[in-house]
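Asks: sequence unavailable; structure follows:
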C-alpha cells in the first residue's frame, strides 16, 4: 500500500481520502482551513493538516515519506495548483491532478436560455460587465474574488453568498459589504433552495463559477434560468489530469 498526500478541502478531496483509506492506503489530507479539518474524520490511516502552505512548505511536507501527491483543490485555485505541481517536481514525486467533471445540463437549455448565459474570463471582467447593467446581483464566486466586486456602486446591488467561515465574513465586511447583504451557508444547494434565495434577493443577475455538478453548478444555473435571471460565469481554467474513475483505477493497481 502507498503513502499518499492529498491537497484540497473540497468534496472530492474528502471522498478520495475515504476511498484510499478504505483500500488500505495511508493518507494525509492537507487543507487550508480549520473548517476543512472539521469535515474529515481522522483515524489510524487518515491524518489532516489545516494550514495554508507556500511552495517551499509543500515541498518540505512532501519529503516526509510520501509516494504520491494528489491535487484535488478547486478548479479555480490556479496559484495553489501551480505551487503543488512545482513542489512535487522538486520533491521528485508523481503529481496527480483530479479534474472536476463538468455539468451536462447545459445541453438541455433552450437557445433563448443560452443567450442569458455570459462567460467572462475572470472576476474583473465580470465586474466590468455588471457595471453596464442595473438590478440586484447574487454573487457566489467566493470570498477570494470579492475585491473585484468592491466598487461601491456594485456593492450596493450585491447579495453575497459565502462559506460560513470567520475569515470569509471578515473579508466581506472589511470591503464594505453589510451584514444584511451576506448569506453565509455551506453548499452545494438544490435548485429549490437556490430559487428561494434568488427570489428573496429579487436578483436579476447570478455571478458564479463553473464548479461542476459536485459544486452544485447545474442546480444553480437551472434555478437562475428558471427564475428569468441573466447568468455571468467565470471561465474555468483548462487543465490536464485524471477523471475520478481514472484516478481510482490508478490507485487500485497499487492495492492488488
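Replies: Perfect, thanks for sending it. What you see is a predicted model, and the numbers here were worked out from it, not measured in a lab.
Asks: going forward, measure contacts and count neighbours with C-alpha atoms only.
Replies: OK.
Asks: how close does residue 170 sit to residue 207?
Replies: 21 Å (Cα to Cα, to the nearest Å).
Asks: more neighbours: these two, which one.
Replies: Per other Cα atoms under 10 Å, whichever of residue 170 and residue 207 has more neighbours is residue 207, with 23 against 12.
Asks: ok, residue 54 - contacts?
Replies: Applying Cα atoms under 8 Å, 6 or more residues apart in numbering, we find residue 54 in contact with residue 83.
Asks: what do you get for residue 189?
Replies: Going by Cα under 8 Å, 6+ apart, residue 189 touches 216, 219, 220.
Asks: okay, now the one to match up with it:
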C-alpha cells in the first residue's frame, strides 16, 4: 500500500507510526518545513518532501508513483490545502481520507474569558478596539501575525513560534523585537503558560481552536487563573469536504483503510 500523506502536524506523526506498525505500507509525507519533515522521518515515514507543493505537483507525484490513497492530516486551519487535496482525490478518483482532530470539549471549562472570532483580521480589530492594557501573547503561528499587527502595536506583541528560518524572517519583516520572540517546542503546559503570562505581563492571548492536541485547554486554564482574555479563532468550514471522508481518531482511520484495501 502506497500512501501520500499531507502532514506537518502531531496527528500526522501518530498516523505514520500507526500505519507502519499495522500495515505493509510505503509512506511519502509532505510538510511545509524541514522541521516537519525531520519529525516525519523520525516517526517512520519512508520519504519526505519539505516544501509547499502546488496542486499540479501533488497530482503528478500521485500519478507517476502510483499512490493508492491520499491522506490529509494537515492543521484544521490549513483550509486551502484541504480544499486542494479533496479536489485532487476527486479528479484522480483515488481513495481520500481527511484526518480531522476533534474540536476541544469545553463542557467543564470556565469559558467566560473567551472571545470567539472567525478570522485573524477580526481578532486584531477586537484587540485594537477593546484591549489597551498589557501585552498580547500570540499562540497562533508566524503566518498569522501580520493580520494582528495591523491593529496591535508591535511593542505589545509577543509571538510564540517555531524558531525556524522562515518564522524568524517573518518576525524581522514585521519589526517584531527579537527579545519578544518565544521559542516553541510542542504544546505548553498550564504552568508554562502561567509563566509566560507573568513574564511578559500579558492581558490578552490569541489562539486557534486547534483541538486538545494543540494545548487549547492548557491555554484557557492559565488565562482563567490570571484573568487574561482569550481571543479564539474558530475553525474554517470547508465546503469541499464530504463528511464521509473525515475520520477523527486512529480507530476510524483503521476502519477506512481496511475498507479501501
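Replies: That came in fine, so what should we check first? Predicted model only: the values in this text are computed from it and were never measured.
Asks: TM-score for this pair?
Replies: The TM-score (TM-score structural alignment, normalised by the length of structure 1) is 0.91; 250 aligned residues with a Cα RMSD of 1.8 Å.
Asks: so of the contacts of residue 189 of structure 1, which ones are in helices?
Replies: Under the assignment DSSP state H, those contribute 219, 220 to helices.
Asks: of the contacts of residue 189 of structure 1, just say which sits nearest to residue 73 of structure 1.
Replies: Top of the list for closeness to residue 73 of structure 1, among these and by Cα to Cα, is residue 216 at 15.9 Å.
Asks: for that closest one, which non-adjacent residue is spatially closest?
Replies: Residue nearest to residue 216 of structure 1 in three dimensions, not counting chain neighbours: residue 188, with 4.8 Å by Cα to Cα, 6 or more residues apart in numbering.
Asks: just the element for that neighbour, please.
Replies: For residue 188 of structure 1, there is no enclosing helix or strand under DSSP states H and E.
Asks: if we can go back for a sec, most neighbours, which of the contacts of residue 189 of structure 1?
Replies: Within the contacts of residue 189 of structure 1, residue 220 tops the neighbour count with 25 neighbours, counted by other Cα under 10 Å.
Asks: contacts only, for that residue.
Replies: 189, 190, 191, 194.
Asks: which ChimeraX command selects the buried ones in those?
Replies: Only the buried entries of the contacts of residue 220 of structure 1 go into this ChimeraX selection, using 16 or more other Cα atoms under 10 Å:
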select :189,191,194
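Asks: roughly how far apart are the residue nearest to residue 85 of structure 2 when sequence neighbours are not counted and residue 129 of structure 2?
Replies: In space, and not counting its chain neighbours, residue 85 of structure 2 is closest to residue 72: 7.0 Å by Cα to Cα, 6+ apart. For residue 72 of structure 2, the distance to residue 129 of structure 2 (Cα to Cα) stands at 37 Å.
Asks: repeat that for residue 106 of structure 2.
Replies: Residue 106 of structure 2 sits 27 Å away from residue 129 of structure 2, taking Cα to Cα as the criterion.
Asks: sorry, back to before: inside helices: which ones of the contacts of residue 220 of structure 1?
Replies: 191, 194.
Asks: and of the contacts of residue 220 of structure 1, the nearest to residue 57 of structure 1?
Replies: Nearest to residue 57 of structure 1 among these, counting by Cα to Cα, is residue 189 at 34.5 Å.
Asks: before we move on, which element is residue 15 of structure 1 in?
Replies: Using DSSP H and E, residue 15 of structure 1 sits within helix 11-22.
Asks: and the following helix or strand past that helix, how far from structure 2 on average?
Replies: Sequence-wise, the next helix or strand downstream of helix 11-22 of structure 1 (DSSP H and E) is strand 26-31. Compared with structure 2 after fitting, strand 26-31 of structure 1 deviates on average by 1.2 Å (mean Cα distance after the TM-score superposition for structure 1).
Asks: now distance to residue 92 of structure 1 too, for the contacts of residue 220 of structure 1, in JSON lines please.
Replies: What follows is those, written out as JSON lines (distance: Cα to Cα, whole Å):
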{"residue": "189", "distance to residue 92 of structure 1": "40"}
{"residue": "190", "distance to residue 92 of structure 1": "42"}
{"residue": "191", "distance to residue 92 of structure 1": "44"}
{"residue": "194", "distance to residue 92 of structure 1": "44"}
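Asks: pick the one among the contacts of residue 220 of structure 1 closest to residue 182 of structure 1.
Replies: residue 194 (14.7 Å).
Asks: quick check: that closest one vs residue 175 of structure 1, distance?
Replies: In terms of Cα to Cα, residue 194 of structure 1 sits 25 Å off from residue 175 of structure 1.
Asks: same question, residue 190 of structure 1
Replies: Noted for residue 190 of structure 1: a distance of 29 Å to residue 175 of structure 1, by Cα to Cα.
Asks: where do the helices sit along the stretch 51-200 of structure 1?
Replies: Assigned by DSSP state H, counting those that start in this stretch, the stretch 51-200 of structure 1 shows helices spanning 55-62, 78-90, 111-114, 123-130, 152-155, 166-174, 191-201.
Asks: so which of these is nearest residue 240 of structure 1?
Replies: Of those, nearest to residue 240 of structure 1 by Cα to Cα is helix 78-90, at 11.6 Å.
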